[in-house]
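1. Starting from these lines, generate the structure:
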Amino acid sequence: MMSNLPRDLSEEVLSRIPLTSLRKVRSSCKKWNTLSKNSFFAKKHLRRQEAEEVAKEEFMVVVMMDYSVYLMGVNLSDKESCIKRQSKLICPEIEVCIVFHCDGLLLCVSRDHTKLVVWNPYSGKPLWIEPTYKPKRLTHSLYALGYDKSSNSYKILRFRGTLLFTMYDINSDSSCVSERVLDITPPDWKVTYYHAGVSLKGNAYWLATKEEEENCLVCFDFTRETFGPRLPLPFEHFPRDTVSLSVVRGGKGKLAVLFQPWDTLTVEIWVTSKIEPDSVTWESKVLLRVSLKQTIHPQFQFLIKGASFFIDEQKKVAIVFDKEFDPKTLPIRNTAYIIGVDGCLKKVDLGESAHNLNTPLACSYLPSLIQPN
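-> Next up, the predicted model:
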């Protein structure tokens, strides 16, 4: 019988079952139901799903717009590329100003920074956190959700400027969350609030700036609980240029960076060949370089700094989320641009924006069995 299979073979079989079908499997076998809820199996299942995701033309993204969180479907088929809003996520019931994705878990931060919630949209079980430190006035703190490989647990990092680094430990055995201040030497760089961080291999990466120098890459290692050294980007640039960071989908363990000089309509996207907390190697050639001079949307040159994007490495297609500020098209619209390697540009209207300064923030999403507690 299937239920009598050795544990390692059972894990291998279950890891190949799509998440949407696992509920039926759980109800058919008590042993498999218990195994599928194991945290180690949940990670194994996620890694297999990530590897298979890269071959799919359709994938899901989570987009924060106007302080709400939406699930959207993206189709990059050769016949017709499109982005469709699937649903508005009813949890969390707060106005969200930051969303951070790691292993199928979402970290959402309330607009006033007084509440945090980590949850799995697939299971709908939220873990609420109320920080001890609550600013008297709105400050732009930065947040990241990561994974500690030594303790096999998830953690949240919060910091403001180069001071007050706070860690929230999510206890995997209970709903308890502990808060502590990290003893970190103030770094010689800073991350501006519009540069959203990304998660890769359980660590968090940001674009940072040292005084008036060029942008660099910095990583926080959640296992060692420290920042690595400043890492170089593959191009020279100026403060007014647009630079944005993303993760190459498909579980390949690569970062991508978008670069657009402020005075041109040329967009470049570079991809790492190797990335660790303390070192980075970039591909010798740019993955995508597109001149948009011939497009019918020249306003693309006014990309907001920090605009989020995705890249399909195989098709060499980029999707950029932004706002359209053209006064001829008022009211302001939330917009996505699909850019092909041949220079074509397709604009997708995501609806009217009720908050002009709230730039859409998008992150790739893959459903998982992982629970925050």
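2. Only C-alpha atoms from now on, for both contacts and neighbour counts.
-> Noted.
3. longest helix anywhere in the protein?
-> Secondary structure assigned by DSSP state H gives helix 39-53 as the longest helix of the chain.
4. Distance from the chain centre to it, please.
-> Shown here is helix 39-53, whose average C-alpha point lies 17 Å from the average C-alpha point of the whole chain (CA atoms, centre = their mean, to the nearest Å).
5. swap in stretch 131-140?
-> Worked out by CA atoms, centre = their mean, stretch 131-140 lies 24 Å from the chain centre.
6. now do stretch 196-211
-> Chain-centre distance of stretch 196-211: 10 Å, with CA atoms, centre = their mean.
7. buried sites along it?
-> Using 16 or more other CA atoms under 10 Å as the test for burial, stretch 196-211 gives 196-209.
8. do the same with stretch 96-112
-> 96-110, 112.
9. Max pairwise distance over the residues you listed: which two?
-> In the buried residues of stretch 96-112, the most distant members under the criterion CA to CA are 103 and 112, with 25.7 Å between them.
10. how long is stretch 240-254 end to end?
-> From its first residue to its last, stretch 240-254 covers 26 Å (CA to CA, to the nearest Å).
11. Mind listing what's buried along that stretch?
-> Burial within stretch 240-254, assessed by neighbour count using 16+ other CA under 10 Å, is assigned to 241-251, 253-254.
12. one more to put side by side:
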Amino acid sequence: MEIFRDLPEELVEEEILTQVPAKYLNGLRSTCQRWNRLFSSDRRFGRKHGDKAAKQFVVLMLTNFFRVCPAIVNLDGKVPTFEVKTELSLVDPHSEHPGAQFDVYRVFHCDGLLLCTSEDASRFVVWNPLTGETRWFQPSSGGTIGRGFALGYGKNKSYKILSYYRGRKDYEMYEFSSDSWRVVGDILPPGFTLRYSSITVSLQGSAYWVAYDEPTTQIIKFDFSTEKCLLVPLPYPSQPDGRFEVLRLTNVKDEKLALLVQLDDTSKTEIWVTNKIDETNSQVVSWNMVLALDLSPHNDVQVYDEGSFLFDEEKKVVVVSEQWFDFEVEEEDLGQNKDMIYIAGEDNVVTQVDFGLDGPNQCVSGILNYVPSFVQMEQAGGKRKRADLSDM
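-> Have a look, this model is predicted:
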């Protein structure tokens, strides 16, 4: 603080602090009340900081215990390591038990915000783990079976939530600025339906899904500004039955898409990465295969079609999150499963991290790259509540 004392406040706040990564700034909250207000409640500062500061990615893991936990991935040692830290606190204000944590069944990341959904999709929360801001929702009527949600933003970072159903032409949009739901028309191209509600990726405010129109499989981009969908071609033509053995989607540094593909049960697992996607070339996508791995049962690896992964393009290392049943347990414990992490690179050596017997196969566990951010949500109608930030 001493080094800033003789500098104009405008210079410090507009030019210096807006360029410091959010995780470091968060530790300066107690320095003075002005900075605490600036970081926690100044929406203009949060937006400017998000545009100017270097992005600092933090790996988060949704465990099979319905908890969101930071994780440390070390790829620099001789043997890669993956360590899960203490869970982040997300108190459920509607629980009958004071201080009870909200059980997160699915998690979706966009622009420093996490959209966390309950198991039955009857409730969800948009949460900024860095600032602790939360906004709780009950979806409009329409049922919860097969229901999913995606968070994105339109012009001027106006946040919206899209509600959709797997296999149904039923879509609604919630706008933070108006605090209201509205029905939207069929967002998908004719004939297409969403394939999996869990394979949803955010990239620069737009949502991407795997969708299919038998026998065609495509990636669908939903633009929250125009509220329209665009087709993103896959690097491979569809298989004869329209399906791949494994097909997973993620983003790389919020600039590119990465695809994990296995054509059939005998082929290698390939990692494909797009060119850099931005507003000027979002409809022009080319793919480049950057890695081919043997992720197969005979290599003591079990990767299925639905799940998450991270890809370090510089080191050419993939980190795959997987769940699988442990059939070597006592009969009364059948139905239990493990959270598994597989780490593999160009040498095709697979490092496995086994988190042991977790619990019933309910939660869709997975990993994601989270970008800490001071972004603030629009105020209309929503309640704001601070959560525990000690673990960030």
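13. Quantitatively, what TM-score do the chains reach?
-> Remark: TM-score between the superposed chains equals 0.84 [TM-score structural alignment, normalised by the length of structure 1]; 353 aligned residues with a CA RMSD of 2.8 Å.
14. Next secondary structure element downstream of the longest helix of structure 1?
-> Elements were assigned by DSSP states H and E; along the chain past helix 39-53 of structure 1, the next helix or strand is strand 58-65.
15. distance from whatever helix or strand comes next after that next one to structure 2 after superposition?
-> Towards the C-terminus, the helix or strand next in line after strand 58-65 of structure 1, according to DSSP H and E, is strand 68-76. Taken over the aligned residues, the distance from strand 68-76 of structure 1 to structure 2 averages 2.2 Å (mean CA distance after the TM-score superposition for structure 1).
16. can you name the residues of structure 1 that the lengthiest strand in structure 2 overlays?
-> When structure 2 is parsed with DSSP state E, its longest strand is strand 350-360. Taking TM-score structural alignment as the measure, structure 1 aligns residues 345-355 with strand 350-360 of structure 2.
17. residue boundaries of the helices in structure 2?
-> 9-11, 22-26, 33-41, 43-52.
18. Redo these as a markdown table? Include distance to residue 157 of structure 2.
-> Supplementary listing: the helices of structure 2 in a markdown table, determined by distance: least, CA to CA, whole Å:
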| stretch | distance to residue 157 of structure 2 |
| --- | --- |
| helix 9-11 | 23 |
| helix 22-26 | 18 |
| helix 33-41 | 16 |
| helix 43-52 | 8 |
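19. and of these, who's closest to residue 180 of structure 2?
-> Of those, the one closest to residue 180 of structure 2 (CA to CA) turns out to be helix 43-52, at 20.8 Å.
20. What is that closest one packed up against?
-> Of the remaining helices and strands, those touching helix 43-52 of structure 2 by 3 or more CA pairs under 8 Å, 6 or more residues apart in numbering; DSSP states H and E are helix 33-41.
21. how far out from the middle of the chain is the helix it packs on?
-> Relative to the mean C-alpha coordinate of its chain, helix 33-41 of structure 2 is positioned 27 Å out (CA atoms, centre = their mean).
22. Okay, strands next: where are they in the stretch 251-373 of structure 1?
-> Assigned by DSSP state E, counting those that start in this stretch, the strands in the stretch 251-373 of structure 1 fall at 255-260, 266-276, 279-282, 288-291, 309-312, 317-324, 333-340, 345-352, 361-365.
23. Which position in structure 2 pairs with residue 131 of structure 1?
-> When the structures are aligned by TM-score structural alignment, the residue of structure 2 matched to residue 131 of structure 1 is residue 139.
24. Next, count neighbours for residue 32 of structure 2.
-> In terms of burial, residue 32 of structure 2 registers 11 neighbours under the definition other CA atoms under 10 Å.
25. Please disregard the earlier target; I meant residue 300 of structure 1.
-> Per other CA under 10 Å, the neighbour tally for residue 300 of structure 1 reads 22.
26. can I assume it is in contact with residue 264?
-> No. Counting by CA atoms under 8 Å, residue 300 of structure 1 stays clear of residue 264, with 10.1 Å between them.
27. that older thread, what about the match of residue 131 of structure 1, how many neighbours?
-> For residue 139 of structure 2, the count of nearby residues is 17 (other CA under 10 Å).
28. so what's the nearest residue to residue 58 of structure 2 once chain neighbours are set aside up against?
-> Setting aside the residues directly before and after it, residue 58 of structure 2 is nearest to residue 370 in space (CA to CA, 6 or more residues apart in numbering), at 5.0 Å. With contact taken as CA atoms under 8 Å, 6 or more residues apart in numbering, residue 370 of structure 2 is in contact with 57-60, 109, 112.
29. residues in contact with residue 84 of structure 1?
-> For residue 84 of structure 1, the set of contacting residues under the criterion of CA under 8 Å, 6+ apart consists of 72-74.
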